[in-house]
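1. can you look at this prediction? I've put the sequence above it.
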Amino acid sequence: MNSSVIFVSLFSILLLSCSNEEVIQKETNNILPEIVEFSEDDTKLKFITSSKINRNFYSDTILLNGIVLAPPQSIFSVYSLTRGYIDDVRVYQGSRVKKGDILCRIKHPEILTIQQKFLSDYIQLRTDSLEYERQKLLLRDSATSIRTLEMAKNAYFQSLAVFKSQEKLITSLGFNAKNILNGSLYSDVVLLSPSNGVVSSVLINQGSYIESNTLLFTIQNSEHLHIEVFVSPSTYSSLKNIHTIYFKTISDNTLREAEVINISSFVENETKSIVIHCHPKEKSQNLIVGESVSAFAFSDSLSGYLIPRNSLFIFDDKEYIFIQTSNSTFKLIPVQVIKRNSSNFIIDSDQISGYPIVTIGAEILKEAILAEE
């Protein structure tokens, strides 16, 4: 009975020992030699090229799409302040105008009525003003009552309020109040452009009748246009520190620069993207509101070494390169790949500095390493 137990125990120990030897052997097999050394006259050296590569800063080019927009303060809506008939339309959609240019005229008998009422209100104000002053003098001589003075005062201030209201209407119509008081009446209302810009819409025709507060024109000031470009949330981290984008419009192939003013901190529901708000660095008359924009920007810089794709050696999911330590000796070192593309890698390692990196013939060294391994 005892001998049987001892046999089983010894057998278990032997199995465990064999298993451990296999694990140790397997782990040993996964350790790569670090050094590859050839004899000075080995012909393989002719097919291996090393180059000193300096650490640099590298950026990606990120393609963007966007649109030309006008801020709300650059869009001017021109309304009629009186009813009447449209006359002398001088602009059309797309016309460039300067502030103060004539857009059209409005004619109606009511325009004369407004001026006549203004004159009537002025006469009433003068009458009530004189009466108020007269009552103040009479009260001083005890020739009138305080009640009568108060009535004159109220009449004066009421007339003043009516006159000021009518004067404001006269001014808003573009009339000179002093000219009207001197007897020079206006036969029509002249609508002027409130800003430099482009007429983006004309909503009336020659001779058409319009009511008061009717929208007639829309004018866009092209001096303050901006660009909005859209990026996916996955690209956002690469563009957080950009200051400039480069863009072209569909109608004009000129490459322009725009300064990044703001990068949105949230994703828009409609586009599922993040908006970058930019201002063109140079003013241009060729930008059209609503026009599509193709743009690009350079991502945040990455510090590292740019090597050809075939210089990298991957083993057990780890990445290595070869550096040359002497004429015929090469060393395998681990690296971190920061960025990949179809032909190059950007890598980093604290063991590279000062040593040439094998850029051609790395496959020869790989074969030698694997043969030794």
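-> Received the coordinates, thanks. Numbers count the residues shown, from 1 in each chain.

2. C-alpha from now on. contacts and neighbour counts both.
-> Fine.

3. helix, strand or coil for the residue nearest the centre of the chain?
-> Geometric centre of the chain, nearest residue: residue 277, 1.6 Å, by C-alpha atoms, centre = their mean. When classified by DSSP: H, G, I helix; E, B strand; the rest coil, residue 277 comes out as strand.

4. from what I can see it touches residue 230, true?
-> No. At 9.0 Å, residue 277 does not count as touching residue 230 under the criterion of C-alpha atoms under 8 Å.

5. on that earlier part again, quick one, what contacts the residue nearest to the centre of the chain?
-> With contact set as C-alpha atoms under 8 Å, 6 or more residues apart in numbering, residue 277 has these partners: 226-229, 260-264.

6. take a look at this one as well, against the first:
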Amino acid sequence: MKLKQTIIYLITASLIFTSCGKKEAAPESKTEQTAKAKDHEEAAPTIASLTEDQIQSVGVTTGPIEMKELTATVKANGLLRVPNNNKATVAALFSGVVKTLNILEGDYVRKGQVIATITNPEYIRVQEQYLTTISRIAFAEQEFKRQNELYKNDAGTKKNLQSSSSELRTLSTQKASLARQLQMMGINPASVTNASMRTGLAITAPISGTISNIRAQIGSYVDVSAPVAEIIDNTSLHLDLQVFEKDLPRMRIGQIVHFKLTNNPETEYDAKVYSIGSSFENESKTIAVHCTVIGNKTGLIDGMNITGVVSLDHSTTPAIPTEAIVEADGKFYVFIQTDKKPEAHEEAESKDKKETAPAEKSHARTVNFEKVEVIKGTSDMGYTAITPVGQLAPDAKIVVKGAFFVNAKLTNVGEHEH
């Protein structure tokens, strides 16, 4: 009986000991798993390595961190305009038939440049009248002198003297009028002779600019009401912003406007407010804010639609193109070009190099990009303000295009390791 009780006691004690051992072992197993998970997270790669061929094929582009005015702004749509005093309609002051046309649409012409010539028999008649008037003046002067002498010697009448004087003044007036007409034709009156009368006139550009429209052709009849061409000076482009009534009190002369073309949002241009309208534009309930385009004007043409942002103050913030930012696990990152090497692969690469045949010594040149966490700020006009979580050099080269591909490359490396 005692032997039986002793056996039961030993079995019970061994079960209790085994159960306690299992309870103590469980926390150790969880701790080991947590440590392994932590090591796994710390080992996640942050540097992606791309070959030059990959960079070129995908279009990975780097750029600096820019300073942008993304806070305290007013958005507005607008239109590019050239003031009327920088537009010109080229017309002939005297009617005629087009003989030569020396321009094409899109050509740049300078003020005074000959763009066409026209002919008309009337031009010869004007020169003929001018030469005839000069001859008559010479005779009238002699007649006036003769009548004056006769009158002094009581051999002539005062009436004849007054008549000759009047004739001389009339002819002098005609000469001045004809000389002015010749000058308007582009003919120097002093050069007009019986042997040098011109049959054609030159039409010159009244301003410097680009030929926007040609209305005439060789053989067509032109006059003041039928112009030859139109010239526009795009260097004097203005920007008319349509600002809503609620934003008008915030507008000031001298404010800077950043704008982009509606059909080309890649390029940004600048303008400066020089005048604020005082009446509503039609039924749109907007007021025109007039701005002068400053800096680069390449690709800008009269009549283009734009989207602009008016900077209400001069405060700027670090910003990069919005597409340069990638999101992962609820956080935001950018990639910067670095000289660091991917640590996770150094040992594997050195091992592979030893096993690789000597004939495979040449490797494609690679560029490394490091993943850096940032905090996103205000976004506008394709740019987003950023604040680096850690330190970021002011001259850092940010991946502004192709960041998605670089991130995908890094993600594939991480999955390969696990």
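-> Nice, thanks for sending it over. Just so we're clear, the structure is a prediction, and the values are computed from it rather than from any experiment.

7. after superposition, what is the TM-score?
-> TM-score of the superposed chains, computed with TM-score structural alignment, normalised by the length of structure 1, equals 0.60; 248 aligned residues with a C-alpha RMSD of 2.7 Å.

8. where along the stretch 251-373 of structure 1 do the helices fall?
-> Assigned by DSSP state H, counting those that start in this stretch, the helices in the stretch 251-373 of structure 1 fall at 362-372.

9. number of nearby residues for residue 184 of structure 1?
-> When neighbours are counted by other C-alpha atoms under 10 Å, residue 184 of structure 1 registers 12.

10. hang on, I meant residue 140 of structure 2
-> 21.

11. quick one: map residue 109 of structure 2 onto structure 1.
-> Under the alignment by TM-score structural alignment, residue 109 of structure 2 pairs with residue 97 in structure 1.

12. doesn't residue 194 make contact with its match?
-> No. When contacts are counted by C-alpha under 8 Å, residue 97 of structure 1 is not listed as touching residue 194 (9.5 Å).

13. of those two, who's got more company?
-> Remark: of residue 97 of structure 1 and residue 194, residue 97 carries more neighbours, 21 against 18, as counted by other C-alpha under 10 Å.

14. any chance you could map the strands in the stretch 301-418 of structure 2?
-> For the stretch 301-418 of structure 2, the strands defined by DSSP state E, counting those that start in this stretch occupy 305-311, 317-321, 326-328, 331-338, 366-380, 383-388, 398-401.

15. list the helices and strands the longest helix along structure 1 packs on?
-> Longest helix of structure 1, by residue count under DSSP state H: helix 109-140. Packing contacts for helix 109-140 of structure 1, counted by 3 or more C-alpha pairs under 8 Å, 6 or more residues apart in numbering; DSSP states H and E, involve helix 146-172, helix 177-181.

16. 6 Å instead, please
-> helix 146-172 (3 or more C-alpha pairs under 6 Å, 6 or more residues apart in numbering; DSSP states H and E).

17. so where is the helix it packs on in structure 2?
-> Taken onto structure 2 by TM-score structural alignment, helix 146-172 of structure 1 occupies residues 158-184 there.

18. what does stretch 187-202 of structure 1 give?
-> Going by TM-score structural alignment: stretch 187-202 of structure 1 matches residues 199-214.

19. could you list the buried residues of the matching stretch?
-> Residues 200-212, 214 are the ones in stretch 199-214 of structure 2 that count as buried (16 or more other C-alpha atoms under 10 Å).

20. residues in contact with that stretch?
-> 105-119, 229-233 (C-alpha atoms under 6 Å, 6 or more residues apart in numbering).

21. so of those residues, which ones are in strands?
-> Judged by DSSP state E, the contacts of stretch 199-214 of structure 2 include 108-109, 114-119, 229-232 as members of strands.

22. among those, who's most crowded?
-> The residue in these with the most neighbours, by other C-alpha under 10 Å, is residue 232 (27 neighbours).

23. any idea what that one aligns with in structure 1?
-> Match for residue 232 of structure 2 (TM-score structural alignment): residue 220.

24. what's the average distance of the longest helix of structure 1 to structure 2?
-> Helix 109-140 of structure 1, aligned to structure 2 and superposed, deviates on average by 2.5 Å (mean C-alpha distance after the TM-score superposition for structure 1).
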